[in-house]
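Colleague: Pasting a predicted model and its sequence here:
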Amino acid sequence: MNKLIRFQLSLMMFLEFFIWGGWFVTLGTYLGYNLEATDVQISTAFSTQSWGAIIAPFIIGLIADRFFNAERILGILHLVGAVLLYLMYQSTDFIEFYPLVLGYMIAYMPTLALVNSVSFNQMKDPAKEFSFIRVFGTVGWIVAGLVISWLSWDAAEGRQDGLLKYTFLMVSIASAFLGLFSFTLPKTPPTADRSKKVSIVETLGLDALGLLKDRNFLMFFVASVLICIPLAFYYQNTNPFLSEIGVDNPTGLMTIGQASEVLFMLLLPFFFKRFGFKLTIIAGMLAWTIRYLLFAYGDSGELIFMLLTGIALHGICYDFFFVSGQIYTDFKAGSKYKSSAQGLITLATYGVGMLIGFYVAGLITNAYLTGEKMHDWETIWIYPAAFAFLVMLLFALFFKNEKIDKKDIEI
């Protein structure tokens, strides 16, 4: 890969996740403070991510893989997204905002697969080359959070003055730039045989359902769906929680989680080979429980270290469960169902699992509303902590340890 293409792909990844991290992290805080949204309405807005994940395979499988170059569809979707983000910036109430965020997530979620397709198409050895490109996405997410806190949009005065709306303007500009920039990316033509009919079952990865006959994979599949419920609490509640209890620069501090993700991604191969898949997954789920207990009993004063530690556990929570799960899925699927199995897990987690999770998180958060924009956070965080621990116990009891060949765990 020459330097120009490497630069193009790195910038593409940076912008892709700068855009997502630049508004999604502070969404709950913005909706609560600026659009007077209820906790249930906030959970409904976050669930648009799940609807986007459910619809994305249709766009990728039925359009991108068969008829048009991936970089062109990427460009069009981001240009459409730029318009929707700008309209979200101008919204003044939740009723007006919701259809815009739903439309945006339907446009954005397919781009996560498209940037990977564009990248892989330029690589001779993706196992070695992709991580260098993908890490710029994490850097983009971190930079977005730091910019928001540096400009004090998420500070107490900024929230009261409605400055968080400028996050949508910022990422609208970035999305427009990425949309135009995408047309300069290396050509990535469709790979599917257009003469061959592809069923909806294959498009959604449902032809891999046969893998559920394997007891171990079924247990992993169920655990993957269930663990998305506590995951939804993190995405939906962390920024509003930190803001509400008076933590300074909450969005900037949350980037510690992304830095942690990079670190533990590097440590994952060692941990995976040393302790095996089952213990790695259990460590990931246990980290969810510890994180939420730290959130429940920490505060913005002397115990703020507990909150920071909980945020820093994001690397273990995400990498040890979800990345390990992708490796395990690839191992179990074999050559016949590699793509379908990954699609099935994505649909089950970011689609169905997160959809349920955001709904549950909204109901529980709303149930412990103690005053205007005030919550009983200690009790709220106990729920995902207990649920993650229960899922971990079920997995530990019913998942039978199995050996995965070293060649199958290359990251």
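Modeller: That came in fine, so what should we check first?

Colleague: From now on I want contacts and neighbour counts done on CA atoms only, so please keep to that.
Modeller: Will do.

Colleague: How many residues are close by Ala367?
Modeller: Neighbour count for Ala367, taken as other CA atoms under 10 Å: 14.

Colleague: what do you get for Lys400?
Modeller: Quick note: Lys400 (other CA under 10 Å) scores 12 neighbours.

Colleague: ok, now Ile59?
Modeller: Residues lying near Ile59 (other CA under 10 Å) number 17.

Colleague: Find the residue closest to it in space, skipping its chain neighbours.
Modeller: Leaving aside its chain neighbours, Ile59 sits nearest to Pro110 (6.8 Å; criterion: CA to CA, 6 or more residues apart in numbering).

Colleague: which helices and strands does whatever helix or strand Ala174 lives in pack with?
Modeller: If you go by DSSP states H and E, Ala174 is part of helix 166-182. Judged by 3 or more CA pairs under 8 Å, 6 or more residues apart in numbering; DSSP states H and E, helix 166-182 is in contact with helix 3-21, helix 70-90.

Colleague: Got another one to weigh against that:
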Amino acid sequence: MHSLTRIKLSVMMFLEFFIWGAWFVTLGTYLLANLETSGTQVGMAFLTQSIGAIAAPFFIGLIADKFFPAQRILGILHLIGAGLLWQASVVADFDSFYPFILVYMIVYMPTLALVNSISFRQMKDPSKEFPPIRVLGTLGWVVAGLTIGWLNWEQTNQLDLTFKMAALASVLLGLFSFTLPSTPPVKKGEKTTFADLVGLDAIGILKNRSYLLFFLSSVAICVPLAFYYGFTNPFLNEVGMEAAAGKQSLGQISELLFMLLMPFFFIRLGVKKMLAIGMLAWVLRYVLFAFGDVESGYWMLIGGIVLHGICYDFFFVTGQIYTDNLAGERFKSSAQGLITLATYGVGMLIGSLLSGVIVDAYQLPSGGHDWRTIWLIPAAIAGVVLLLFVLFFKDRNTAQPISNPLTPEAEAAPAVGKLP
């Protein structure tokens, strides 16, 4: 890959995740403290990312793959998103806030698949070339969290500024996107099918039984993920951790380190062990949160945060590369949209609904929460998913390219490629 291309893709990843991390980490605290919402309403706010993820395959499977270059769509979506984030920062109640954040997430979530697609299309060996670029996204999230902690926005009740900061970064990425390497549609001029319209032309990848189990595991593991995204920051602030958003950035620093080490782990562990270790880290993280405190158990809270690197890299980044290897050139964009649908769509939707209800159910008369019970619930869910995955997943070494399952060619496609 040309060095200038690598730099541009790295800047793209940095801004993509800086924007998300700038407001998403502290969203729960902002809603509970500033807009005085319930836990269920916090869950509803985080559910918007699931709605956006469900809409993502439409943008990827139809628009990016058939009509317009991916980098142009990325730019337009971020420019629209900037205005929506700014408007969300100035409203004073949840009923006014919710429509802006809902539409924003419908606009933002497709960009997660777009940045992956733009990156993968420039690479010859994604398992080696993608992690060093994707790690800049992690760095962007870290910088966002440290900035919030450094400016003390949590303690001074100024979390509305997080949305304004994200809006400005979104304008920057929107304009920068038009300078990215050209990523033209790979199916331009082809007849549009129903599968294209709903982003299902990549669904043939599910014929691979190993991938089908990974797909279902991705849905299930994102149920406990919703607890982490929605309530870690309120939890840490409630138990008395200072500059909680800044401390949470330790998770992304860990993610950055493990991202750099992923090529080494791929060669020695393979897909199944990587995914299993990632899920085991989820169980341990929630157990540490359940029994940690800001006094003698402070190390548990920090340990639970630091485990985020293994949780995310070993499962989600491994899954993105696994998906890219199986998809084949023709369906790379649609396949990334499909896995986004499974994780941030269906899985997070279920988790967002469940987590808000559970947090409300374990609210104490004093106004706090029974966090030990709350965190043991996602720990148990992650443990069950891990057990089923280890028992039934088979790490096949040959990748089977996909084709549209609605056409006769789907059964005739030859096997190509190897998994790392």
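Modeller: Structure received. This one's a predicted model, so the numbers in the text were calculated from it and none came from an experiment.

Colleague: Mind telling me the TM-score for this superposition?
Modeller: With the length set by TM-score structural alignment, normalised by the length of structure 1, the two chains reach a TM-score of 0.89; 403 aligned residues with a CA RMSD of 2.6 Å.

Colleague: Deepest in the core, which of the helices and strands packed on helix 166-182 of structure 1 is it.
Modeller: Burial of these is given as mean neighbour count (mean count of other CA atoms under 10 Å); helix 70-90 ranks first at a mean of 23.

Colleague: Contact partners for the residue nearest to Ile59 of structure 1?
Modeller: 52-53, 56-57, 59-60 (CA atoms under 8 Å, 6 or more residues apart in numbering).

Colleague: one more time with 7 Å
Modeller: 56, 59-60 (CA atoms under 7 Å, 6 or more residues apart in numbering).

Colleague: Tabulate those residues in CSV, adding columns for distance to Gly137 of structure 1.
Modeller: Converted to CSV, the contacts of Pro110 of structure 1 look like this (distance: CA to CA, whole Å):
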residue, distance to Gly137 of structure 1
Ala56, 20
Ile59, 22
Ile60, 20
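
Colleague: Same list, those residues, but as a markdown table with distance to Glu36 of structure 1 and secondary structure please.
Modeller: As requested, the contacts of Pro110 of structure 1 are exported to a markdown table (distance: CA to CA, whole Å; DSSP: H, G, I helix; E, B strand; the rest coil):
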| residue | distance to Glu36 of structure 1 | secondary structure |
| --- | --- | --- |
| Ala56 | 30 | helix |
| Ile59 | 34 | helix |
| Ile60 | 36 | helix |
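
Colleague: picking that back up, and the next element down the chain from the helix holding Ala174 of structure 1?
Modeller: Sequence-wise, the next helix or strand downstream of helix 166-182 of structure 1 (DSSP H and E) is helix 200-203.

Colleague: Could you check how far that next one is from the centre of its chain?
Modeller: 23 Å (CA atoms, centre = their mean, to the nearest Å).

Colleague: which other residues reach that helix?
Modeller: The contact list for helix 200-203 of structure 1 (CA under 7 Å, 6+ apart) reads 57-58, 61, 207, 340.

Colleague: ranges for the helices of the stretch 101-250 of structure 2?
Modeller: Along the stretch 101-250 of structure 2, counting by DSSP state H, counting those that start in this stretch, helices occupy 126-151, 160-176, 194-197, 209-238, 244-291.

Colleague: what about the last one, how far off from structure 1?
Modeller: This means helix 244-291 of structure 2. Helix 244-291 of structure 2, aligned to structure 1 and superposed, deviates on average by 1.8 Å (mean CA distance after the TM-score superposition for structure 1).

Colleague: Now the element after that helix, going C-ward?
Modeller: Remark: after helix 244-291 of structure 2, the chain's next helix or strand is helix 298-306, criterion DSSP H and E.

Colleague: Where does that following helix end up in structure 1?
Modeller: Counting by TM-score structural alignment, helix 298-306 of structure 2 pairs with residues 304-312 of structure 1.

Colleague: burial measure for whatever residue of structure 2 lines up with Ala259 of structure 1, as a count.
Modeller: Using TM-score structural alignment, the partner of Ala259 of structure 1 in structure 2 is Ile253. Using other CA under 10 Å, Ile253 of structure 2 has 20 neighbouring residues.

Colleague: How about Lys407 of structure 1?
Modeller: Counted with other CA under 10 Å, Lys407 of structure 1 comes out at 8.
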